[in-house]
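Trainee: sequence and predicted model, in that order:
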Amino acid sequence: MRKLRSLIPFFLATLCASTAPVHAQPAAPAAGSHAEVIARGEYLARAGDCIACHTVPGQKLFGGGRAMETPFGTLYTPNISSDKTNGIGAWSANDFYTMLHDGKSRDGSLLYPAMPFASYTKVTRADSDAIYAYLMSTAPVSQPNREHDMRFPYNERALLLGWRTLFFRPGEYKADPTQSVEWNRGAYLVEGLGHCTMCHTAINALGGNSPSKRFEGGLIPMQNWYAPSLTSNKEAGLGEWSIDDIVGLLHAGVSNRGAVYGPMAEVVYDSFQYLSEDDVRAVAVYLKSLPGHSGEVDTSPRSSFVTEEANRLAPLGKKIYDAQCAACHATDGRGKPPSFPPLAANQSIQMNSAVNPIRMVLNGGYPPGTHKNPTPYGMPPFAQLLSDEEVAAVVTYIRTAWGNYGTPVSDREVNALRSAPLF
């Protein structure tokens, strides 16, 4: 979910144009000293993962300038430091709230939805003011903003009016009185600052998030990672996961049920690990309450072709697995959690999309280093060691062995992902 995840609505916007405190309930104005407000704002900025887009790795905090390549050109993130010339130092708290709530800059220009204002609109005024106070407390960065290098007609911001009409509904989060305080706090985080729908909701034909497919997952454009369903059914396993397992995954990056890799590893590293355990638990409570949907993992009887293809690849796949994978993930696929996640009965392995397991075999990776898991164990890359056929065989094996319901993977699918960007 991070960095480029924020580009998804931008892609959608251009396509369409061309055709509580962190506590859930609406908050009272922040009390306490200015230092306390700033500290609270820093916490909320972490919850919103602002650093992800607005800081180039290794450069000054919130100086912007991070290049994001898109099919429509290059988008450069703005400077949001306290600099009065190039940042937002000359903005008022009202200007900042308008940007978050309405998706409009200080001069009234429409923001590309790469800035997730469709989610941030739910942020309360008190929380917006706290984030603003924190940003004003950061060191000014004099780096000028770069113009976006977008091709016509995607450089015409007025065309964003069409996207906003279809997909943007401004309004702060309203607590559901039928739910608990904890559930409401989780809903506020997930629906608002966390902007989780931007990756975990399917994209409709017009390039927007379809309400009927909320949190059902989908392929993240340009990144070629699959954001799994968060509904309480089978794909992400949340229907079977305990609250503690979900909290462990989001807070530490690993749990007894799995580990985060790819874009989600960055989200945990920059955002979730800094949230209080109470807030992460509230997120888990809310996610567990999401209604389940069918079709996330196909458990219907396999066709003769699928069975024959799985059987054809099984001997080579098992040979590679036993030689390269079993030492960590065990011969029976049960793994050695939390360091080495299980593959047997792992819903992320069995998803209808095989993108993530293919990428993990090709590219490897590490869960994020977090306060709770400072020295994570990693997965080595096999792109240079295994051919397309061999990767397809071993991924097919882990998707179909030990009672897993996954389908076979083809050489073509593997080859298409060899050159995919890491994030």
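Mentor: Perfect, thanks for sending it.

Trainee: okay, CA-based contacts and neighbour counts for the rest of this
Mentor: OK.

Trainee: list the contacts of the helix ranked longest in the chain.
Mentor: Assignment by DSSP state H gives helix 304-324 as the longest helix of the chain. Applying CA atoms under 8 Å, 6 or more residues apart in numbering, the contact partners of helix 304-324 are 331, 390, 392-397, 400, 407-408.

Trainee: just stretch 105-118 next, same as before
Mentor: Contact with stretch 105-118 is made by 6-10, 13, 91, 95-96, 98-104, 157-158, 160, 167-170, 195, 198, as judged by CA under 8 Å, 6+ apart.

Trainee: can I get the buried part of these as one ChimeraX selection?
Mentor: This is how ChimeraX selects the buried members of the contacts of stretch 105-118, with burial counted by 16 or more other CA atoms under 10 Å:
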select :6,7,8,9,10,13,95,96,98,99,100,101,102,103,104,160,167,168,170,195,198
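
Trainee: next step: the contacts of stretch 105-118 restricted to strands.
Mentor: Among the contacts of stretch 105-118, none falls in strands (DSSP state E).

Trainee: the stretch 151-300 of the chain: strands as residue ranges?
Mentor: Secondary structure of the stretch 151-300 of the chain, counting by DSSP state E, counting those that start in this stretch: strands at 218-220, 225-227, 254-255, 258-259.

Trainee: redo those as a markdown table? Include distance to V285 and mean neighbour count.
Mentor: As requested, the strands of the stretch 151-300 of the chain are arranged in a markdown table below (distance: least, CA to CA, whole Å; neighbours: other CA atoms under 10 Å):
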| stretch | distance to V285 | mean neighbour count |
| --- | --- | --- |
| strand 218-220 | 22 | 20 |
| strand 225-227 | 20 | 26 |
| strand 254-255 | 16 | 26 |
| strand 258-259 | 18 | 24 |
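
Trainee: mind putting those in CSV, distance to G317 included?
Mentor: Compiled in CSV, those are given as follows (distance: least, CA to CA, whole Å):
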stretch, distance to G317
strand 218-220, 26
strand 225-227, 23
strand 254-255, 26
strand 258-259, 22
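
Trainee: figure out which of those strands is closest to K372.
Mentor: Among these, the nearest to K372 by CA to CA is strand 254-255 (9.2 Å).

Trainee: packing partners for the closest one?
Mentor: Applying 3 or more CA pairs under 8 Å, 6 or more residues apart in numbering; DSSP states H and E, one finds that strand 254-255 makes contact with helix 243-252.

Trainee: which parts of the helix it packs on are buried?
Mentor: 243, 245-252.

Trainee: coming back round to it: figure out which of the strands of the stretch 151-300 of the chain is closest to E42.
Mentor: strand 254-255 (24.8 Å).

Trainee: next one for the comparison:
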Amino acid sequence: MSASSQDFAAVERGRYLANAADCGSCHTIPGGRPLAGGRPIETPFGVLVSPNITPDRETGIGAWSDQEFDVALREGIRRDGKHLYPAMPYPYFARMSRQDVKDIRAYLSTVAPVHNAVVSDRLPFPLNIRAAMIAWNRLYFTPGEFHAQPSKSEEWNRGAYLVQGPGHCGACHTPKTILGGDKTSASLQGYTLQGWVAPDITSGDGPLAPWSVDDLAQYLKTGHNRFAAAAGLMGEVVDLSTSKLSDPDIKAMATYLKDINGPKPSAESSADQKVLAAGAAVYQDLCSACHKSDGKGVPNLIPDLSQAATVNTGDPTTVLRVILQGAQTVATDREPTGPAMPAFGWQLNDAQVAAVATYIRNHWGKAPPVSEDQAKKEREALQARTN
């Protein structure tokens, strides 16, 4: 193989891995120049801003060596020696090999350089003291590449590598401690961030229990399946990452995830019957035309509320957000129609929003009832984000 052929192969591998790692979601402002940074990223501790990772030598990473890039991705240390925050998911990228990272760098070197100086440090004192990450890393960061489990199939191990490594699924779907580290004992069992619920994606008796491997693979590849449609942050993941992966890799991820057992669901909650009746009336008036009276929706278009993971989860944030603000589902090459749900926040007061959310979550699930105060707080949070 010629040197040029080797270079091209490395770039293509790097392009694929960059898609698997969903670099575009964080490092590109929607509608902006690819990978030029500047996108605000909400964290429980404040807002960070993604850096420019184009090959511009002054404001991007064009002057970085391959070694400096590797240390940043797999060890969380910047070129200037300062520590990165785990919003850049180096605890997961550490599972990639040095060659993986070198290939990503080869690809990034081919994108159009953009001169865009970004100030990432926007956390308040004392959180802006990056040296504190030394202690955080001792608590929550385990370096080391991914190692296959000999007792598992090649497909399972490929899925484990993608989920645990470049895909960094746990960065969103694993609960966090008060310091923002993963609760490894509850891996992939759900977390709320940036105003969306990343649900429990383990199998067993969790909210994805009815989903087959093929259901999960279809969702990751197209953004739609017979149960659900991806919107919000997960819509971006599908659009910019998983839809661009090969069918075998998507199947491998689904195979791995369906092999992880999570906790048993809690007992059915008891909601006030008057609230349920009020919620049922709102549902019949505003929701049943699309989602049907039985909540089944339309396969591959309108979510099935009886099987949607975000309906049957403890945190009602996503349900409230979608009722109040509406949602645009993702459109992909294989599912080019991405239906949108209209906003009803202008039409419903907080008590009505809480009632219909409680009805949906209790009639088709076993989730806790939603209070009027929760609906009010979510409305205020959405207004704050808009302003």
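Mentor: Cool, the structure landed. Only a predicted model underlies this, so the values are computations on that prediction, with no experimental measurement involved.

Trainee: quick TM-score on the pair, please.
Mentor: The TM-score (TM-score structural alignment, normalised by the length of structure 2) is 0.93; 382 aligned residues with a CA RMSD of 2.0 Å.

Trainee: show the buried residues in the contacts of helix 304-324 of structure 1.
Mentor: 390, 392-397, 400, 407-408.

Trainee: which of the residues you listed fall in strands?
Mentor: Short answer: these have none in strands (DSSP E).

Trainee: which one of the residues you listed is nearest P367 of structure 1?
Mentor: Taking CA to CA as the measure, P367 of structure 1 lies nearest V395 of these, at 19.8 Å.

Trainee: which position in structure 2 aligns with that closest one?
Mentor: Taking TM-score structural alignment, V395 of structure 1 has A357 as its aligned residue in structure 2.

Trainee: how about the counterpart of D373 of structure 2 in structure 1: what's its closest non-neighbour residue?
Mentor: Alignment note (TM-score structural alignment): D373 of structure 2 maps to R412 of structure 1. Computed as CA to CA, 6 or more residues apart in numbering, the closest residue to R412 of structure 1 that is not its neighbour in sequence is D388, at 7.7 Å.

Trainee: so who does that neighbour touch?
Mentor: By CA under 8 Å, 6+ apart, the neighbours of D388 of structure 1 are 411-412, 414-415.

Trainee: so which of those wins on neighbours?
Mentor: V414 (24 neighbours; other CA atoms under 10 Å).

Trainee: any residues touching the helix or strand harbouring that one, and which ones?
Mentor: Using DSSP states H and E, V414 of structure 1 sits in helix 411-417. Helix 411-417 of structure 1 is contacted by residues 224, 355, 358-359, 388-389, 391-392 when judged by CA under 8 Å, 6+ apart.

Trainee: can I get those in a markdown table with distance to L230 of structure 1?
Mentor: Shown next, in a markdown table, are the contacts of helix 411-417 of structure 1 (distance: CA to CA, whole Å):
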| residue | distance to L230 of structure 1 |
| --- | --- |
| N224 | 18 |
| V355 | 17 |
| I358 | 21 |
| R359 | 20 |
| D388 | 30 |
| E389 | 32 |
| V391 | 28 |
| A392 | 27 |
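
Trainee: what number of residues lie near the equivalent of N94 of structure 1 over in structure 2?
Mentor: Using TM-score structural alignment, the partner of N94 of structure 1 in structure 2 is Q67. Neighbour count for Q67 of structure 2, taken as other CA under 10 Å: 12.

Trainee: with R98 of structure 2 as the reference, measure out to Q67 of structure 2.
Mentor: As judged by CA to CA, to the nearest Å, Q67 of structure 2 and R98 of structure 2 stand 9 Å apart.

Trainee: thinking again about what came up before, put the buried members of the contacts of helix 411-417 of structure 1 into a ChimeraX selection.
Mentor: With 16+ other CA under 10 Å as the burial test, the buried ones among these are selected in ChimeraX as follows:
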select :224,355,358,359,388,389,391,392
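
Trainee: the contacts of helix 411-417 of structure 1: which two are farthest apart?
Mentor: Using CA to CA, the pair of the contacts of helix 411-417 of structure 1 lying farthest apart is N224 and E389, separated by 20.0 Å.

Trainee: just tell me the aligned range of the helix or strand hosting V361 of structure 1 in structure 2.
Mentor: Assigned by DSSP H and E, V361 of structure 1 falls within helix 355-363. Using TM-score structural alignment, the residues of structure 2 aligned to helix 355-363 of structure 1 are 317-325.

Trainee: hmm, V213 of structure 2 is touching Y256, no?
Mentor: No: counting by CA atoms under 8 Å, V213 of structure 2 does not reach Y256; the two are 9.0 Å apart.

Trainee: re the thing from before, mean per-residue distance, the helix holding V414 of structure 1 versus structure 2.
Mentor: The superposed helix 411-417 of structure 1 is, by mean CA distance after the TM-score superposition for structure 1, a mean 0.7 Å from where its aligned residues fall in structure 2.

Trainee: can you give me the offset of that helix from its chain's centre?
Mentor: Its chain's C-alpha centre and that of helix 411-417 of structure 1 lie 24 Å apart, by CA atoms, centre = their mean, to the nearest Å.

Trainee: whichever residue in structure 2 pairs up with E182 of structure 1 - how many residues pack around it?
Mentor: E182 of structure 1 maps onto E155 of structure 2 when the alignment is built from TM-score structural alignment. As a burial measure, E155 of structure 2 scores 17 neighbours (other CA under 10 Å).

Trainee: skip the chain neighbours and tell me the closest residue to E155 of structure 2.
Mentor: Closest to E155 of structure 2 by CA to CA, 6+ apart is A252, at 5.1 Å.

Trainee: just give me the neighbour total for the aligned partner of the one you found in structure 1.
Mentor: Matched to structure 1 by TM-score structural alignment, A252 of structure 2 sits across from A282. A total of 27 residues lie near A282 of structure 1 under the criterion other CA under 10 Å.
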